[in-house]
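1. Give me coordinates for this.
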Amino acid sequence: MAGCRLCPRNCGVDRRAGQSGICGVSGTGISAARAALHMWEEPCISGESGSGAVFFSGCPLRCVYCQNYHIARAETGKEITRERLTDIFLELQDQGAANINLVTPTHYTPEIIWAVREAKNRGLEVPIVYNCSGYEKVETLRLLEGIVDIYLTDFKYMEEDIAARYSHAPDYPQVAKAALAEMARQIEVRAAGDGNQETWAGFDEKGMMQYGIIVRHLLLPNHLENAKKVVRYIHETYGDKVYLSLMNQYTPLPQVKDIPELNRCVTEEEYEELVDYALETGVEEGFVQEGETAKESFIPSFDCEGI
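-> Predicted structure coming up:
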C-alpha cells in the first residue's frame, strides 16, 4: 500500500499514510458496500441460488455513466479487515452461493488473495469470480493465478477517444487487450490441466461455470460502432473459447444529464443490430438480454448488507 501501483493508473500514492489515488480509497483496510446473494448475473454465474457478490468501494476507472456510481467513488461502504472478508466469503457459501463474486476488486487485490487462501483453508469450495472493468494491470492479474477461477470482465472500448471522454483512460483499449490475454493464458492453463483445451470453460452438472472467461460489453446509446468493434476483436482473437455477454441494461443516471448522447436508454433497434452483428460474425457462445432490462432494479441497494 506504500506507493500503490495495483492498477494501470500507477498513482504511486502511499495508502498507508492516508493518501488516495484515482480509485478513491486509502488506508490498509477494505471498504465494501454489500455482500449478498445476487440474482442478476449471467445464468451460469447466478443460477437459481444466486452469486455471492461482494461489492467493493472505489474504482480505478470511474466511468462518468457508472451504474454503481456512488460506490465507485467510495461514497458509501464500511471498512472491514481481511479477517472479516474471509468470514463473509464463508457466510455467503453457507447461504448457498454458487460462487464468490468479487465486484470491482482490483485495488484490494493483496487483501483478497489473503482472504481467499484463508477461506479455502477453512472450507471454502465454490469458485472465485473476478468481476472487473477490464482496465487491469497484467502484473496484478498474475498474482491471481490459482486464486481466481472465473474472469467476468468488461471490455468497454475499442475507440481511444471514447475511452478518454467517458473514463479518462485513452489507453483503455490496449490495456484491456493485454489484460484479457493474461486472463486467457491463465484459463487456458487451467483448462489444459482439466483436459479441456477446446473450450476453455468448465461447468458442473447444473450448468454452473466452474472456470472460464465471460467478456461483457454494455452497449452505450449512440455507440453501436464501438460495440461492433469490440465484438469483432473478441471473436477474431478468441473465438468461442471466451463467452461474450452483450448487455442492453444501460440506465441513464443523474450524473449524465449534461451528456446528451448518454442521457437516454439504448433503443431496441440498436441492441438488435448489435446482436445480429455478433451472429453474423460467427459468435455462438454467449449471452443476450431480453425484455426491458434498463431498470434500476438491476442496481442493488448499497446499504452494507452482509458486511
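
2. For the rest of this, base every contact and every neighbour count on C-alpha atoms.
-> OK.

3. Tell me how far residue 295 lies from residue 265.
-> Distance, residue 295 to residue 265, by Cα to Cα, to the nearest Å: 10 Å.

4. Compare neighbour counts for the two and give me the winner.
-> residue 265 (19 against 12; other Cα atoms under 10 Å).

5. and the more buried one, what does it touch?
-> Residue 265 makes contacts with 221, 249, 250, 251, 252, 294, as judged by Cα atoms under 8 Å, 6 or more residues apart in numbering.

6. Another for comparison:
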Amino acid sequence: MKQLEHCMLCPRACGVNRITGNTGACHTDAQMRVARAALHFWEEPCISGQEGSGAIFFTGCALGCVFCQNTDISRGQAGKTVTVEQLARICLNLQAQGANNINLVTAGHYLLAVAEALKLAKVQGLQIPVVYNSSGYEKPESLCLLDGLVDIYLPDMKYMDADLAKKYSHAGDYPEVAKIALAEMVRQCPEAEFDERGLMKKGVIVRHLLLPGHVKDSKAVLNYLYTTYRDQIFISIMSQYTPMPQIAACPELNRRVTRREYNRLLDFAMELGIENGFFQEGDPVGESFIPAFNGEGITE
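-> All right, here's what the predicted structure looks like:
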C-alpha cells in the first residue's frame, strides 16, 4: 500500500498521504470502509436477476456530484473499516446467500486493497461474476489492477459537455477521462456473455442518468457510446433522477425528469439503432430506491 503515501489512484491525483490518516479527494484515508453488503434487487435485470446482486457499497467517492443520492457514504460519513481478509469473507458470504454476482459499488479509491481481496476470495472459492460499478471517472492504469479479476464493468457515462461536468461534478475533464476509462474496460471485457437464465457473465453495461433539462447532452452521450462501440456494449438509459436537499444551489436541477424528456431520449436511442440496452418503464417521477447504509452484512 506504499502507493497511498502519495495517492494518485484516481483522476483527481491529489497526492495526499492517506496512510498517515489524511483524506484525499475521495474523502477517505488508507483504511477501507464499507457501508453495506447485502442482496440488491434494483440493478439491470441481467445483473440482479431474481436472487439479487451482492452489492458492496464502499465509503467515499472522488467525483462528488452535486446531485448525489448517496451523500452519507460518498462524503465519507458512513461505513465500517474492513480488512482485505474481511472483504474476501464478505464476498464469500454474499455468494453463500445466493447472490448472482459480487457488485463493487464505488470502489475506485480502494483498488489496491480490493484487488487483493478479490484474489483471496477467488482462492477461497468465489465463483460468481464480479461487477465493478463505477462513476466512470477512473484512471486506466488503476483499472489495470482489476484485469482478470472483474467480469462485468458497470460504469456511468454522465456527460459529454465539459461545462456541465465542471458545474455538476467539479470535473471539467470528466468526458475525456470517462472515454479513456471506458476504452480500458471494454479492452478487458470485449464480449458480452450470458448464462441460460439471461444473467450477464461477462461484458460492459454503460449507464446514463438523464438530468432534468439536459436532453441535448444526453443525446450526445448516447451518440458517442453507440457510434464508438455499437453493439459491443449495452447501454442503460435511466430516468430515476431524484432531487436531493443539497441541490438547492442548482435550482435548474431541483425537479424531476418529465415523461416527455425521457421519451425524447428513448426516441433518439431508437433512431440511432440502439438495441442492446435497457430503459425504465413506468412513471419516471417515482422515488429512487436508496438503501440504508447501516453496516448490514459487514462481517467481523
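
7. TM-score for the pair, please.
-> With the length set by TM-score structural alignment, normalised by the length of structure 2, the two chains reach a TM-score of 0.97; 295 aligned residues with a Cα RMSD of 0.9 Å.

8. Between residue 295 and residue 265 of structure 1, which contacts overlap?
-> 249, 251.

9. follow-up on the earlier one: okay, the contacts of residue 265 of structure 1 in TSV with neighbour count and distance to residue 208 of structure 1 next?
-> Shown next, in TSV, are the contacts of residue 265 of structure 1 (neighbours: other Cα atoms under 10 Å; distance: Cα to Cα, whole Å):
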residue	neighbour count	distance to residue 208 of structure 1
221	20	31
249	21	23
250	22	25
251	23	28
252	22	31
294	16	25
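
10. so stretch 92-99 of structure 2 aligns onto which residues of structure 1?
-> Aligned using TM-score structural alignment, stretch 92-99 of structure 2 spans residues 90-97 in structure 1.

11. Name the nearest residue to residue 277 of structure 1, sequence neighbours excluded.
-> Leaving aside its chain neighbours, residue 277 of structure 1 sits nearest to residue 228 (7.1 Å; criterion: Cα to Cα, 6 or more residues apart in numbering).

12. I figured that neighbour hits residue 274, correct?
-> Yes. Counting by Cα atoms under 8 Å, residue 228 of structure 1 does reach residue 274; the two are 6.5 Å apart.

13. got the contact list for the counterpart of residue 230 of structure 1 in structure 2?
-> Residue 230 of structure 1 maps onto residue 221 of structure 2 when the alignment is built from TM-score structural alignment. Shown in contact with residue 221 of structure 2 (Cα under 8 Å, 6+ apart): 157, 158, 159, 160, 208.

14. gap between residue 221 of structure 2 and residue 210 of structure 2?
-> When residue 221 of structure 2 is compared with residue 210 of structure 2 (using Cα to Cα), they lie 10 Å apart.

15. now residue 244 of structure 2
-> For residue 244 of structure 2, the distance to residue 210 of structure 2 - Cα to Cα - is 15 Å.

16. Just give me the neighbour total for residue 267 of structure 1.
-> By other Cα under 10 Å, 12 other residues sit near residue 267 of structure 1.

17. Now do it against residue 221 of structure 1, distance only.
-> Taken as Cα to Cα, the span from residue 267 of structure 1 to residue 221 of structure 1 is 7 Å.

18. Likewise for residue 177 of structure 1?
-> Residue 177 of structure 1 is 23 Å from residue 221 of structure 1, by Cα to Cα.

19. Next: residue 46 of structure 1.
-> Distance, residue 46 of structure 1 to residue 221 of structure 1, using Cα to Cα: 27 Å.

20. ok so, going back, for the match of stretch 92-99 of structure 2, buried residues please.
-> For stretch 90-97 of structure 1, the neighbour count (16 or more other Cα atoms under 10 Å) marks 90, 91, 92, 93, 97 as buried.

21. Surely the third one is in a helix?
-> Yes. With the criterion set as DSSP: H, G, I helix; E, B strand; the rest coil, the secondary structure at residue 92 of structure 1 is a helix.

22. Tell me, how many residues neighbour the residue nearest to it when sequence neighbours are not counted?
-> Spatial nearest neighbour of residue 92 of structure 1, chain neighbours left out: residue 52 (5.5 Å); criterion: Cα to Cα, 6+ apart. Number of residues near residue 52 of structure 1 (other Cα under 10 Å) recorded here: 30.

23. Residue 280 of structure 1 too?
-> 10.

24. So what does it match up with in structure 2?
-> By TM-score structural alignment, residue 280 of structure 1 lines up with residue 271 in structure 2.

25. What helices and strands are in contact with the stretch of helix or strand residue 56 of structure 2 belongs to?
-> Taking DSSP states H and E as the criterion, residue 56 of structure 2 maps to strand 53-58. Packing contacts for strand 53-58 of structure 2, counted by 3 or more Cα pairs under 8 Å, 6 or more residues apart in numbering; DSSP states H and E, involve strand 33-40, helix 84-96, strand 102-105.
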